[in-house]
Each structure stands twice: as structure tokens, then as C-alpha cells.
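Chemist: fold the following and give me the result.
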Amino acid sequence: MGNYRTKLCRAGIKDVAVNAGKRSRTNPDGTASRANIKRPRRGEVNFLPNYPSCETKDTLEMQRLNMVEEFKKTTAERDMLLINQQMQRTFSLRREEIVNSAPPIDELRHRWPALFCEPQLYLEFHRITNQNLPTFSELDKYTSQLLKLYKKKTTGRFGEKLQQVVTAYEEQDKNNISAARTVPCTTKLA
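Modeler: Below you'll find the predicted structure:
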């Protein structure tokens, strides 16, 4: 299998190259080789698909820039079909950036603004794991159990922050579920 992975790496298969390591006497600063490394599958941390056929990094970057410009338009003027197609097309470039350089969220939001809208978030989760993201209504049934856990944690800085969230949640209108869901986002946890 090692020889097979070496051949795949030389052929340009990125999934294998991201996990491979070559340290030797001639290259002592290289990353350490890893034993028993398999090719990552969908949903795994280092899943790194190849570029679509007839596409290069430059052409995908041009599509990304077009998508960013399209997303800057007002909500009514956006061509969401075009944005969906370009997000699907540039998935491999996005995964390469995330896996190899692990950019901060602010930089990721600046480079891929469409990724942070709700429909694209669901689609991206599906692209990575090949499963649908559970809806909020399915997660709401765990809210009461989570609140009990949060109330028990009272010590330390994290406990203080959790108490702020629980207090803000209890002050919300229980009939307005979207307000209750956004409590952690609106609470200042500095």
C-alpha cells in the first residue's frame, strides 16, 4: 500500500499528498512519514478532493471572485442559482484552503461570504459529509437537557459565560423560538 500511495502522490492526488510525509537524511526538515495512513473519505478532517476536470487553481479563483461580486449585491438582486453553481464548482479550492492553511474565520468570511448564508451552510455540510444537516426543530428537543447541564457548570471563566447565556435565555420570550436560538450569538461573552 505504501508504494500505491507514493504513486498516487506522484500522480497528483491531493488526498494522499496532504497526509504523506517525507523526512530523510537528505530532507531532515520535512514532515515525518505517517504509518498506516489511508486516503481520507468524505467527512474526515483531511478530505481533499481534486479540482474538477478542465479546471485549474486560477480558473477556480476567477469563479470565486465572480461569486464574491455577485454576493455583494442586495438580496433581491443576487442570482442565487449562479452562486450555488459557483460554490459547488469551487468546493475543491475551498477545501484546499481550509485543510492546508486553516485560515481564521474572519478571513474565511471575507474570501467566501456565501458560505455563511444558511442555504449554503446546509449545502456545504452535505458536500463534506454526504448527509443532511439536522434541522433546528430536531435539535430543539435537546434544549432543556442542555440547559440543565449549563446550569450545573458554575465554576471558572467558562462557567461564568455559561451563566450569562442561561440568564439571557431565561429572559427571552419562550414563544419566539428564533430569539431563543440566537441567545448565544447576541450575548456578550467577553
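
Chemist: please make it C-alpha for all contacts and neighbour counts, starting now.
Modeler: Will do.

Chemist: can you map out the helices along the chain?
Modeler: All helices of the chain, identified by DSSP state H, fall at 2-11, 14-19, 57-71, 80-89, 91-101, 105-111, 118-129, 136-140, 143-152, 156-171, 177-181, 183-186.

Chemist: one more, so I can put them side by side:
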Amino acid sequence: MGNYRTKLSRAGIKDVAVNAGKRSSSNPEGASPRANIKRPRRGEVQFLPNYPRGENKETLETRRMEMLEEFKKTPADRDMVLVHQHMQRTFPLRREEIVTLAPPIAELKERWPALFSEAQLYGEFHRITNQSLQYSFFAALDKNTPQLLELYKERKTGAFGKKMADLMMAYDEQDKNDISATRTAALAGLPLYLKEDSSVIFKSCKEEEFEAFQEGGRGG
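Modeler: Okay, here's the model as predicted:
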């Protein structure tokens, strides 16, 4: 397997090369071994794929700039079909930046604003892991919700305890067969249990603004 990966690295397969990063007699200028870079796990698609056929860094950068122009428009005027197509094609460029440069979130958001829209967040997760983010998230949430709610009931002291009590009182008034109410209680209680400011974690908007909010608009 080691020889096979070496051959792939020499052939220019970026996923192998960046995760190896080893100096050797044949690669004296190579970086030291990468201990802080995630390796692909079984079941994942290529973590750092090569550029699509017919594309290079310049053409992908052009696509990125076109997406930036779309996000200067109002949410209603954006061509989200074009954005989705460009996000698919520029995935290798984006992964290359993230894996090799590890840019701050603020810089990543400035360069790739579409990545922070709900639809593209789901899409990126699938491109990396070949799994559905929504399904994985809600499956884990539903599995752990009973234990979380029990923990919340024990949080009774301090200002956060009062807020938690109010949350649980509101939940007790809901239909226990309503899975949305149960999930909402489990999620809303997490920052309170951890004594965090929930306004930093959760964003709210009016119903008529929800579509724009999902596409990257500002929540009210």
C-alpha cells in the first residue's frame, strides 16, 4: 500500500501528496510529515481531489469570481443554479485552499460566501463525505435527545437555570409526539446547559424572510 501511495503521489494525485508531505531522497524539498491534516476515512470520497478535466486554477478562479458577483445581488436576483454548478466545479480549488492554507473563517466567508448558505453547506458536506448532513445530524439528534432533556431538567440554579426552566415549561406544553418541538427543545437547551449566549448560536427571521435567509441573506 505504501508503494502504491508513493506512485499516486508522484503521479500528481493531490489527496495523497498533501496528506503525506514527507521529505525523501526523491523529494528533498518536500514538507515534513503532516501530523495535523485529516486523512480520508473509509467511506469518504476524495478529500482533496484534482481539478476537473479541462479546468485549471485560473478557470476555477474565474468561476469563483462569478459567484462573488452573484452574491453582490439581492437574494431574489441571484442565479442559484449557476452558483450550484460553480460550487460543484470549484470544489477541488476550495479544498486545496482549506487543506493547505487553513484560512480563518472570516476570510473563507469573504472568498466563498455561497459556502455559508444552507443549500451549499449541505452540498459541501456531501461532496466531502458522500453522506447527507441533514440525515446524519437528525439521526444523531434523535438518538441523544432523551438524555439531553433529562440533563436539562437537572439544571436549576443561576440565571441559566431559570432560562432552562422556562424552556422546559414551554416544552411540557407541547405535543410530545411532535418531533419538531422535541428537536427544538433539545437544540435550544444546549447553549443554556453549557452556559453560552444562545443569540450567538441561533439566528431568527420572519417567516416571509426565511427563503432569503436560507440563500445567505441576513436574518432579522
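
Chemist: give me the TM-score for these two chains.
Modeler: Once the chains are overlaid, their TM-score stands at 0.71 when taken by TM-score structural alignment, normalised by the length of the first structure; 177 aligned residues with a Cα RMSD of 3.8 Å.

Chemist: and the helices of the first structure, which is most packed in?
Modeler: helix 14-19 (a mean of 19; mean count of other Cα atoms under 10 Å).

Chemist: mean distance of it to its aligned residues in the second structure, please.
Modeler: Once the two models are superposed, helix 14-19 of the first structure sits on average 1.0 Å from its counterpart in the second structure (mean Cα distance after the TM-score superposition for the first structure).

Chemist: helices and strands around that helix, which ones?
Modeler: Counting contacts by 3 or more Cα pairs under 8 Å, 6 or more residues apart in numbering; DSSP states H and E, helix 14-19 of the first structure packs against helix 2-11.

Chemist: what does the helix it packs on contact?
Modeler: For helix 2-11 of the first structure, the surrounding residues in contact (Cα atoms under 8 Å, 6 or more residues apart in numbering) are Val16, Ala17.

Chemist: quick one: that helix to the second structure mean distance?
Modeler: Once the two are superposed, helix 2-11 of the first structure sits an average of 2.4 Å from its aligned residues in the second structure (mean Cα distance after the TM-score superposition for the first structure).

Chemist: export the helices of the first structure to JSON lines and tack on distance to Lys38 of the first structure?
Modeler: As requested, those are arranged in JSON lines below (distance: least, Cα to Cα, whole Å):
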{"stretch": "helix 2-11", "distance to Lys38 of the first structure": "8"}
{"stretch": "helix 14-19", "distance to Lys38 of the first structure": "8"}
{"stretch": "helix 57-71", "distance to Lys38 of the first structure": "25"}
{"stretch": "helix 80-89", "distance to Lys38 of the first structure": "26"}
{"stretch": "helix 91-101", "distance to Lys38 of the first structure": "16"}
{"stretch": "helix 105-111", "distance to Lys38 of the first structure": "28"}
{"stretch": "helix 118-129", "distance to Lys38 of the first structure": "17"}
{"stretch": "helix 136-140", "distance to Lys38 of the first structure": "33"}
{"stretch": "helix 143-152", "distance to Lys38 of the first structure": "36"}
{"stretch": "helix 156-171", "distance to Lys38 of the first structure": "37"}
{"stretch": "helix 177-181", "distance to Lys38 of the first structure": "39"}
{"stretch": "helix 183-186", "distance to Lys38 of the first structure": "38"}
